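Student: attaching a predicted model along with its sequence, questions to come.
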Amino acid sequence: MTRAEWSTRCDLAALYRLLDHFRMTDLIDTHISARVPGPEQHFLINRYGVLFHEMRASDLVRVDYRGDVVTLPGGDAARAKVNAAGFTIHSAVHVARPDLHCVIHTHTAAGMAVAAQRDGLLPISQHALKFYGRVAYHDYEGVALDLDERARLVADLGQANVMILRNHGLLAAGRTIGAAFREIYMLERACQAQVQALAGGQTLSIPPVHVCEKTAAQFGGCGADEFAAFAWQSALRLLEPGAPDYRS
């Protein structure tokens, strides 16, 4: 294993634990994947059955874009089961968007709630305005076991980095693991704010279009990558007091 792959494994294991820290888990379901550095179309995904707070670098399974296992954790084939639906969603994005090296899929209560709302993500908070005009939508087709769905999923994603899977959950991706973390964190917080705002039963305040567009441009402007990197390094420190074994 190369140093680059091991570094990616450590960062991906950390991301699993951070999603647990921020309560974005769904028992053994939902997934995060990362592209393995190198010329092969290989990526890392969780070994099915490992809880997010338990995830270690050595628990991640290396698979090709067809979902065939390339590297087994500890060399034990029995420990290398991956989730078929997770593979369908992640492989579609990784193959179609080589610029995105990390893909996150969640089933949070707030994410599923917004995914069930006809109008999707509303521009009612600063967190939501980050994604103004930059969020994609994909209609629900059942549990994602049909490989034919991949073409429709990537067509709906287009050049967006985040997507709401209607009646299902959220998807976020980034050029780095830290960037993907920043996307899902902001999207999840935007969904939480929307659910609570709607629950208040009051008329919502929506900024003018030019303000929405300005705010989205500000988030995507110069320095966005540096800010995501700062946030990622800060988030990693949350794991150090009690869970540094993610690097094992």
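Tutor: Looks like it arrived, so ask away.
Student: contacts and neighbour counts: CA atoms only from here.
Tutor: Will do.
Student: what about the residue nearest the centre of the chain, helix or strand, and which?
Tutor: Geometric centre of the chain, nearest residue: I104, 1.7 Å, by CA atoms, centre = their mean. For I104, the host element (DSSP states H and E) is strand 102-106.
Student: cool, Q233 as well?
Tutor: Counting by DSSP H and E, the element that carries Q233 is helix 224-236.
Student: other SSEs contacting that helix?
Tutor: helix 3-21, helix 177-199 (3 or more CA pairs under 8 Å, 6 or more residues apart in numbering; DSSP states H and E).
Student: tell me the first helix or strand C-terminal of the last one.
Tutor: The C-terminal neighbour of helix 177-199 among helices and strands, as given by DSSP H and E, is helix 209-219.
Student: next up, a second structure to put side by side with the first:
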Amino acid sequence: MTGMTDSAFTRPARFSPEEWEARVQLAAAYRIFDHLGWTELIYNHISLRVPGPDAHFLINPFGLHYSEVCASNLVKVDADGAIVGHSDWPINPAGFTFHGAIHATLPDAHCVMHVHTTPTQAVCCLKDGLSFTNFYAAQLYGKIAYHEFEGITVHRDEGARILASAQGKPVLMLRNHGPVTIGFSLPQAFSLMWLFTRACEVQLATQSMGEATPIPVAVLEKCVRDSLNFDPKFGAGQDAFSALQRIVDRVDPTYRR
């Protein structure tokens, strides 16, 4: 399968070219998460808005590992989490509680990502949360919000509270739970998640050795202004996402089917 591209996979007639492109991109993201070790059995979620006038979104089929997700088996849902069209799989009700609320309320929330990786969840469990004391965290200064733990996110009313907690910030730390990133595109949401993950990894490594050196607020603010991860002129993560997509294409391009 090495060297195969989307030309080797035919778009099913039931999907428009625009929806199929979104499906392929989202399926690639699931495979990239698997490649990076960001999976949690069959749990966690990445959701993506379907291009067009309808408030429809794509999310992973509940029961499949990320390595099994492909463009055609992604599930299309409306803002209430009801499945649109046919799907052989359900969705995880814990997944769309806050994804749906974010997508339905924030017009620029085209992609929402949530993980339970050990370093990110560990920092979400810390009383003081993320420490802006390393290169990666510095780029997230002023972009972090927190939501208090309420248990498993299966209750619809919590979606509104999660949305309120986000306060328009692109990174929401669900305390004792894990991070959520919100992007105007899938690559930008991925870039936020990658930055947050690296920030947490470095923070935990630093704390294991001693006290971190503080960074002045003025320098933190400068780092945010200078970060290419948020600038659409520089792709806002598209180049990095494309590089990782090329890797998963070489490993197993069947996510494109």
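Tutor: That came in fine, so what should we check first? Note that this is a predicted model, so its numbers are computed, not measured.
Student: got the angle between the strand holding I104 of structure 1 and helix 177-199?
Tutor: 30 degrees (axes from the mean of the first three to the mean of the last three CA atoms, to 10 degrees).
Student: now strand 102-106 of structure 1 and helix 3-21, what's the angle there?
Tutor: Computed by the same axes, to 10 degrees, the angle between strand 102-106 of structure 1 and helix 3-21 is 20 degrees.
Student: onto which residues of structure 2 does strand 102-106 of structure 1 map?
Tutor: Under TM-score structural alignment, strand 102-106 of structure 1 corresponds to residues 111-115 of structure 2.
Student: name the residues that touch that stretch?
Tutor: The contact list for stretch 111-115 of structure 2 (CA atoms under 8 Å, 6 or more residues apart in numbering) reads 38-40, 44-49, 99, 102-103, 178-186, 189-190, 193.
Student: so where is stretch 58-66 of structure 2 in structure 1?
Tutor: Aligned using TM-score structural alignment, stretch 58-66 of structure 2 spans residues 44-52 in structure 1.
Student: buried ones in the matching stretch?
Tutor: Using 16 or more other CA atoms under 10 Å as the test for burial, stretch 44-52 of structure 1 gives L44, I45, N46, R47, Y48, V50, L51, F52.
Student: in structure 2, what stretch matches stretch 8-25 of structure 1?
Tutor: Using TM-score structural alignment, stretch 8-25 of structure 1 pairs with 22-39 in structure 2.
Student: that older thread, could the helices and strands packed on helix 224-236 of structure 1 go into JSON lines alongside mean neighbour count?
Tutor: Output for these, formatted as JSON lines (neighbours: other CA atoms under 10 Å):
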{"stretch": "helix 3-21", "mean neighbour count": "21"}
{"stretch": "helix 177-199", "mean neighbour count": "20"}
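Student: can you redo those as TSV with distance to G242 of structure 1?
Tutor: Below are those laid out as TSV (distance: least, CA to CA, whole Å):
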stretch	distance to G242 of structure 1
helix 3-21	11
helix 177-199	20
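Student: quick one: which of those is nearest I124 of structure 1?
Tutor: Smallest distance to I124 of structure 1 across those (CA to CA): 7.2 Å, for helix 177-199.
Student: that closest one aligns to what range in structure 2?
Tutor: Using TM-score structural alignment, helix 177-199 of structure 1 pairs with 186-208 in structure 2.
Student: the matching stretch vs structure 1, average distance?
Tutor: Average distance, stretch 186-208 of structure 2 versus aligned residues of structure 1 after superposition (mean CA distance after the TM-score superposition for structure 1): 1.0 Å.
Student: tell me the gap between that stretch and the middle of its chain.
Tutor: Centroid separation for stretch 186-208 of structure 2 versus its chain: 12 Å, with CA atoms, centre = their mean, to the nearest Å.
Student: residues contacting that stretch, please?
Tutor: Contacts of stretch 186-208 of structure 2 with the rest of the structure, by CA under 8 Å, 6+ apart, involve 25-26, 48, 110-113, 119-120, 123, 130-131, 133-137, 139-140, 170-171, 180-183, 212, 229-230, 236-238, 240-241.
Student: try 6 Å this time
Tutor: If you take CA atoms under 6 Å, 6 or more residues apart in numbering as the criterion, stretch 186-208 of structure 2 is touched by C111, P119, T120, Y136, A137, T181, I182, G183, A236, G237, Q238, F241.
Student: highest neighbour count among the residues you listed?
Tutor: Neighbour tally across the contacts of stretch 186-208 of structure 2 (other CA atoms under 10 Å): the maximum, 29 neighbours, falls on I182.
Student: how about that one, secondary structure?
Tutor: strand (DSSP: H, G, I helix; E, B strand; the rest coil).
Student: for it, give its distance to H114 of structure 2.
Tutor: According to CA to CA, to the nearest Å, I182 of structure 2 and H114 of structure 2 sit 9 Å apart.
Student: L238 of structure 1: helix or strand, and which one exactly?
Tutor: L238 of structure 1 belongs to no helix or strand, assigned by DSSP H and E.
Student: how far away is the counterpart of it in structure 2 from F57 of structure 2?
Tutor: Aligning on TM-score structural alignment places L238 of structure 1 opposite I247 in structure 2. Applying CA to CA, the value for I247 of structure 2 to F57 of structure 2 is 26 Å.
Student: good, wrapping up.
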